[in-house]
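Chemist: predicted model, plus sequence, below.
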Amino acid sequence: MVFSTIGTVSFASRVNAEYDPAAARTAQAKRFWYNPQLLRLISAYAIAYIHMAGVVSAAHVDPAVLSIFRFGTDLFVVMAGFLTAHVLGNNGKSAGTYLRTRLIRIVPLYWGFTVLAFLVENYAMKSHPKPLSELFMSLAFVPYGPYPILYPTWTLLVIVEFSLIIAAFQLVSVKYGIFYSATFAVFLAAAGHTSGIENPIFVFYTNPILIDFALGIIIFKLANSGPFPFKLPWHGAVAVAAAAVAFGAVAAVLRPFFWPALPRVLALGLPMSLLLLGTVALEQLGVYSDSKLVNFLAKCTYSIYLTHWFVDVVSEKLVAESGGSARLATVLLFVAPVAVTCVSVLVYLYGEVPLTRYLSDRFPGPERKPA
């Protein structure tokens, strides 16, 4: 009982220490966005659901319903553009500082779970063996086909690509590099669409989803220019912002049923951008939630993103072992997200946070000399 209590207190202390945007309490800190934290969480769970195809099928759910959750990927990328612009802020950061922070945040945990996924696929699942060449290419963020070893992380390869683009343009202009990067991302997407080149690496690095980054940056620019939408009375402005949120959400829900063949940037990128624009506008108008739980879980979204595949694999294995039980599959549609949450919280508190802190101290940037 004593050890259980100590463990509970220790865990709660870590949660209390990590959930809160404490820096937002200081005079020097940039603004902390509350509503976008909820969107981060929604996008993470939507991505987790989209990879539960086997469970959803066994539960006899219409595949079109599952397809609704594809909005999570575009919302994730639009949010990445918005939050990257927020981190860089008005004055920007040097290329070295920005890239160091991104590498420490992204790479070690990604490498660890990619190796784990390789071991699971080769020695636990056995039906999907992967050669070492694919592992090494995945670890190097090089696309060799549609998906890396840990296939939900294909969008992470796009994020790393965009991070390198930003770093390059930060060398050109610290203040405006982020906006040059957005323009270049649109250019890359257009080049991929019009060139006719079929090389898989070129096709991957010119994915139209790059435009979502640019849309997120544009939204940050609008938000950073002052309260919006327009100069309407408060009630009118709230109504317009709420309508933007509703329109974006409804468009994403209706897409699989009414316009499934519409280009992704139109069918999902623009609606998710409108959704983000509306939620940011609502926050600027004073309509937001500063939920302690949401803020903490939003910090765990990278861990959710990396770990949900393992929970989904176990869920599909359980359904297969049960002979395709619809009842078990239905239960797992509710249980799996809870399991993903528990696993990701543990990974965040006992893996991501200490690892990031250790590497930040071990490899301090030029702005912070080692003690």
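Modeler: Great, that's in hand. Numbering: from 1, shown residues only.

Chemist: going by C-alpha atoms from here, please, whenever you check contacts or count neighbours.
Modeler: Fine.

Chemist: tell me the centre residue of this protein?
Modeler: In the chain, the centroid-proximal residue (CA atoms, centre = their mean) is residue 76; its distance is 4.1 Å.

Chemist: unless I'm mixing things up, it is touching residue 41, no?
Modeler: No. Contact criterion CA atoms under 8 Å: residue 76 and residue 41 do not qualify, at 9.2 Å.

Chemist: what sits up against the host helix or strand of the residue nearest to the centre of the chain?
Modeler: Taking DSSP states H and E as the definition, one finds residue 76 inside helix 71-88. With contact meaning CA atoms under 8 Å, 6 or more residues apart in numbering, helix 71-88 is reached by 36, 39-40, 42-47, 98, 155, 159, 178, 209, 212-220, 252, 268-269, 272-273, 276.

Chemist: dropping in the other structure now:
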Amino acid sequence: MLNNIQALRAFAALNVVFFHIIGASISYNQGVDFFTFLTEWGANGVDIFFVISGFIMVYIQDKKSRTALSFLYNRIVRIAPIYWLLTILVVSIYFVLPSVFRDLKPSLDHFLSSVTFTSQALGYGLPTLYVGWTLEYEMFFYVLFSLGLIFKSKAKSFLTPVLILFVVASLGLTQLMALEFVLGMICAKIYLSERYNHLGLPSFIIGTIILLISIFYKIDIDRFFVYGIPSFFIVFGLINMKQIKNKLLIYLGNASYSIYLIQVFTIPAFYKFSSKFLPSLQTDLVAVLSLIFTTIVGCVLYSLVEKKLASVISNATKKKYKNTIVV
């Protein structure tokens, strides 16, 4: 079990959450003071997630070969149920209390594009659950990866999604950050070859230094280079280093998806509460409390809803997909 990856997932999720918290603090006139230097930096959590996804797909497929259909089913069971549930919850809240939303104006077309992970491709912009824009990239990658699984040759299975992503990116049909999935795939191939696994620590140090430099020096180039490349080095470093045994970090990694999704609700709710009842509370403390609140609610959502929902769906169809695992 690659526990270090779980810890990195936790870091990535909390980074993105804090990025959105800083944005919310400004919107609610409670802008942070000390944490202003992190205003944009937390966005790198998305890039880390993409590299991890590319790595996990190749790594898991190598350990347990699956058909294209089985792979897609596995991915849908992993990400869709809780995402659909929270998307429906957002729309339901809107129709009951529309005043709590500033920008949301749901329509049937927008809703359908959101739950089918096509809102950006169809020109609707962000999906109903706005953080779902990253899931649309994930689903696009899953479809391409499954196309590769049609071929029995491992080389063709690997090269098919890689080449399609390069063509799509070069034509400007998607952002360069989509290539971060390719970085993850390459990372897995190198790891499985066992040729350079002794370079784990220096790789991690290099990636961390580059990522930290981006806090203080705003480099005007695509995030693929600023965040994606160092994310590759960090992932490669962590998978080749001694694996942690800290149960809390591992649990937070498992709960990272729920934490990532629930922020859509918890951050504005917390800031509405704090601006009304705790207006004099130090703004940086409000931001930290919002992060803690989001993490706790996300963990509860994971334990009580996400895990059970995925388990019920998986068990209901396991006879049809016997070789499916949820990771």
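Modeler: Alright, I've got the coordinates. Keep in mind that this is a model prediction, so the values were computed, not measured.

Chemist: circling back to that earlier point, what comes up buried for the helix holding residue 76 of structure 1?
Modeler: Across helix 71-88 of structure 1, burial judged by 16 or more other CA atoms under 10 Å covers 71-86, 88.

Chemist: what stretch of structure 2 does it fall on?
Modeler: The aligned range for helix 71-88 of structure 1 in structure 2 is 44-61, by TM-score structural alignment.

Chemist: with structure 1 overlaid, report how far that stretch is off on average.
Modeler: Plainly put, stretch 44-61 of structure 2 ends up 0.9 Å away from its match in structure 1 on average once the two are laid over each other (mean CA distance after the TM-score superposition for structure 1).

Chemist: distance from that stretch to the middle of the chain?
Modeler: Distance of stretch 44-61 of structure 2 from its chain centroid, counting by CA atoms, centre = their mean, to the nearest Å, is 9 Å.

Chemist: kindly report the same for stretch 123-143 of structure 1.
Modeler: Chain-centre distance of stretch 123-143 of structure 1: 22 Å, with CA atoms, centre = their mean.

Chemist: repeat for stretch 87-106 of structure 1
Modeler: Relative to the chain's own centre, stretch 87-106 of structure 1 is displaced by 17 Å; criterion: CA atoms, centre = their mean.

Chemist: start and end of that stretch, how far apart?
Modeler: End-to-end distance of stretch 87-106 of structure 1 (CA to CA, to the nearest Å): 15 Å.

Chemist: measure residue 37 of structure 2 to residue 216 of structure 2 for me?
Modeler: Using CA to CA, residue 37 of structure 2 is found at 7 Å from residue 216 of structure 2.

Chemist: just residue 114 of structure 2 next, same as before
Modeler: For residue 114 of structure 2, the distance to residue 216 of structure 2 - CA to CA - is 36 Å.

Chemist: neighbour count: the two, which is higher?
Modeler: residue 114 (27 against 11; other CA atoms under 10 Å).

Chemist: so what does that one match up with in structure 1?
Modeler: Counting by TM-score structural alignment, residue 114 of structure 2 corresponds to residue 138 in structure 1.

Chemist: doesn't residue 148 make contact with that match?
Modeler: Yes. Judged on CA under 8 Å, residue 138 of structure 1 makes contact with residue 148 at a distance of 5.3 Å.

Chemist: for residue 304 of structure 1, which non-adjacent residue is spatially closest?
Modeler: residue 344 (5.1 Å; CA to CA, 6 or more residues apart in numbering).

Chemist: now do the same contact list for the one you found.
Modeler: Residues near residue 344 of structure 1 by CA under 8 Å, 6+ apart: 300, 301, 303, 304, 307.
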